[in-house]
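1. Predicted model, plus sequence, below.
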Amino acid sequence: MKTKPLAFWVAAAIALIAQPNAYAISAKYAQQLERSGCTQISEGQGCDIRKTKAENAKAGFVNDAAAPAPKASPAAAKPYAGQWLAKSDSGATVATIRIDAKEHVWVNGKPVKAKRSDGGLAFKSGTISFRIQGDRRLQGEDGWTDSGAGTKGQIVSE
């Protein structure tokens, strides 16, 4: 029985390695991703490859690798800093909130622990939970909830 020379096995190994991967995307799918501005990851999150980049951007899907980084204004860098008022539906002040540039929070003059959560800053004082949205373009999403009294309301910048 003849054995194959080592050179044959080396050539076979190189040929196997040089084979295209079975999981590579097709040219048509790559074109759809390019046209839509989606990535494989963002498509799994709802980005629609049948739409244009502009339509997907309007829906909130932006390919950060392809888009130039926006210049952040000083206010955007510190969206929470300042004085805030938690208001009831009747307009009465429920709490006064102060947040410094390092995101230290005081509710009615008392320090409370705060953490970033789901695009906002969340903190609690007693039975009242507060949440301030980080994206200042979104209006009406800053609010509070009192789990003890079952009430809620808006938080407004002072």
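-> Yep, it's here. Numbering: from 1, shown residues only.

2. When you work out contacts or count neighbours from here on, use the C-alpha atoms and nothing else.
-> Will do.

3. Grab the most central residue of the protein for me.
-> Centroid-nearest residue in the chain, with Cα atoms, centre = their mean: Gly119, separated by 6.1 Å.

4. Excluding chain neighbours, give the residue nearest to it in space.
-> Spatial nearest neighbour of Gly119, chain neighbours left out: Gly134 (5.6 Å); criterion: Cα to Cα, 6 or more residues apart in numbering.

5. cool, Ile155 as well?
-> Counting by Cα to Cα, 6+ apart, the residue nearest Ile155 is Ala86, at 4.3 Å.

6. what secondary structure does that neighbour sit in?
-> Here Ala86 is strand, with the state taken from DSSP: H, G, I helix; E, B strand; the rest coil.

7. can you give me the strands for this structure?
-> Taking DSSP state E as the test, the strands found in the chain are 82-87, 93-99, 105-107, 110-112, 114-117, 120-125, 128-133, 143-146, 151-157.

8. another one to put next to it:
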Amino acid sequence: MFRQTAIALTLTLLGSAQVHAINAKYAEQLERSGCTQVTEAQGCDIHKTKAENAKAGFGAAAPAADSGLNMSYAQKLERSGCTQVSELSGCDINKTQAENAAAGFGAAPAAASTSPYAGNWVATFPETGATVANIRIDDQDQVWVNDKQVSARKSDGALVFKEGMVTYTIQGDRRLKGEDGWVDNDAGTKGPIAAK
């Protein structure tokens, strides 16, 4: 019984000894350099100062004299209009807010329309490129097909409208390519719609 207790006590002590794996000197180097164990593995040098590592892109932002090339992550998010979630979806923190808005992330620039459908569109035959219809959509999603106003409805992120036997669909998410199109239910033909 004494032997089992001694073995259990030894194993317990060995298991708890690993909790204090970082020694005091190493912890001081991390503090002085502005590095963490993770950033050190990524190239942060624990033998340099916080300022030197900041210039290399680790830790706090670089001084203003560097023209913002080494901005902190939070500053890049602010400048780009991205969030951590939208960055995972493709928003580029190294681009401006206007560039990301044009790519469909964040708020659109002030001069841009509030509707993703607004603008002039042309429906064409895929084989010949001949025009099927000229489409105009305003900021309130009112639609004109060949200068005739038609009613429109939103369905699953797309604006859908009909003129005669032809049904037109324009996607609201401009990142989706090749999904704007028309279908003539009478003739059984279909084709693309492109922005002018």
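-> Arrived safely. Predicted, not measured: the structure shown is a model, and the values here were computed from it.

9. What's the TM-score once they're superposed?
-> Once superposed, chain against chain, the TM-score is 0.55 (TM-score structural alignment, normalised by the length of the first structure); 93 aligned residues with a Cα RMSD of 1.9 Å.

10. now stretch 170-177 of the second structure: which residue numbers in the first structure?
-> For stretch 170-177 of the second structure, the aligned range in the first structure is residues 132-139, judged by TM-score structural alignment.

11. likewise stretch 8-23 of the second structure?
-> Stretch 8-23 of the second structure maps onto no residues of the first structure, going by TM-score structural alignment.

12. In the first structure, spot the helix with the most residues.
-> helix 6-18 (DSSP state H).

13. Sort out which residues of it are buried, please.
-> Using 16 or more other Cα atoms under 10 Å as the burial criterion, none of the residues of helix 6-18 of the first structure qualify.

14. Could you do stretch 130-138 of the first structure as well?
-> For stretch 130-138 of the first structure, a neighbour-count test (16+ other Cα under 10 Å) marks 130-134 as buried.

15. Contact partners for Lys124 of the first structure?
-> 112-114, 130 (Cα atoms under 8 Å, 6 or more residues apart in numbering).

16. Top of those residues by number of neighbours, please.
-> Using other Cα atoms under 10 Å as the neighbour criterion, Phe130 leads those with 24 neighbours.

17. residues touching that residue, list them.
-> 122-124, 142-145 are the contacts of Phe130 of the first structure under Cα under 8 Å, 6+ apart.

18. closest to Gln32 of the first structure among those?
-> Top of the list for closeness to Gln32 of the first structure, among the contacts of Phe130 of the first structure and by Cα to Cα, is Asp142 at 37.5 Å.

19. Quick check: that closest one touching Gln133?
-> Yes - in this structure Asp142 of the first structure lies within contact range of Gln133 using Cα atoms under 8 Å: 5.6 Å.

20. The residue nearest to the centre of the first structure pairs with which position in the second structure?
-> So, by TM-score structural alignment, Gly119 of the first structure is matched to Gly157.

21. end to end, how far does the match of stretch 170-177 of the second structure reach?
-> Using Cα to Cα, to the nearest Å, the end-to-end distance of stretch 132-139 of the first structure comes to 11 Å.

22. Tell me how far that stretch lies from the chain's centre.
-> 12 Å (Cα atoms, centre = their mean, to the nearest Å).

23. what does it rub up against?
-> 76, 79-80, 119-122, 141-143, 155.

24. Pull out the buried residues from the residues you listed.
-> 79-80, 120-122, 141-143, 155.

25. Name the nearest of the residues you listed relative to Ala54 of the first structure.
-> Glu141 (25.2 Å).

26. Tabulate the contacts of Lys124 of the first structure (TSV), appending distance to Ala11 of the first structure.
-> Converted to TSV, the contacts of Lys124 of the first structure look like this (distance: Cα to Cα, whole Å):
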residue	distance to Ala11 of the first structure
Val112	67
Lys113	64
Ala114	61
Phe130	66
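
27. count of residues packed around the equivalent of Ala187 of the second structure over in the first structure?
-> Using TM-score structural alignment, the partner of Ala187 of the second structure in the first structure is Ala149. Neighbour count for Ala149 of the first structure, taken as other Cα under 10 Å: 9.

28. Then Lys25 of the second structure?
-> 9.

29. separation between it and Asn100 of the second structure?
-> Counting by Cα to Cα, the gap from Lys25 of the second structure to Asn100 of the second structure is 44 Å.

30. And Asp156 of the second structure, by the same measure?
-> Asp156 of the second structure sits 24 Å away from Asn100 of the second structure, going by Cα to Cα.
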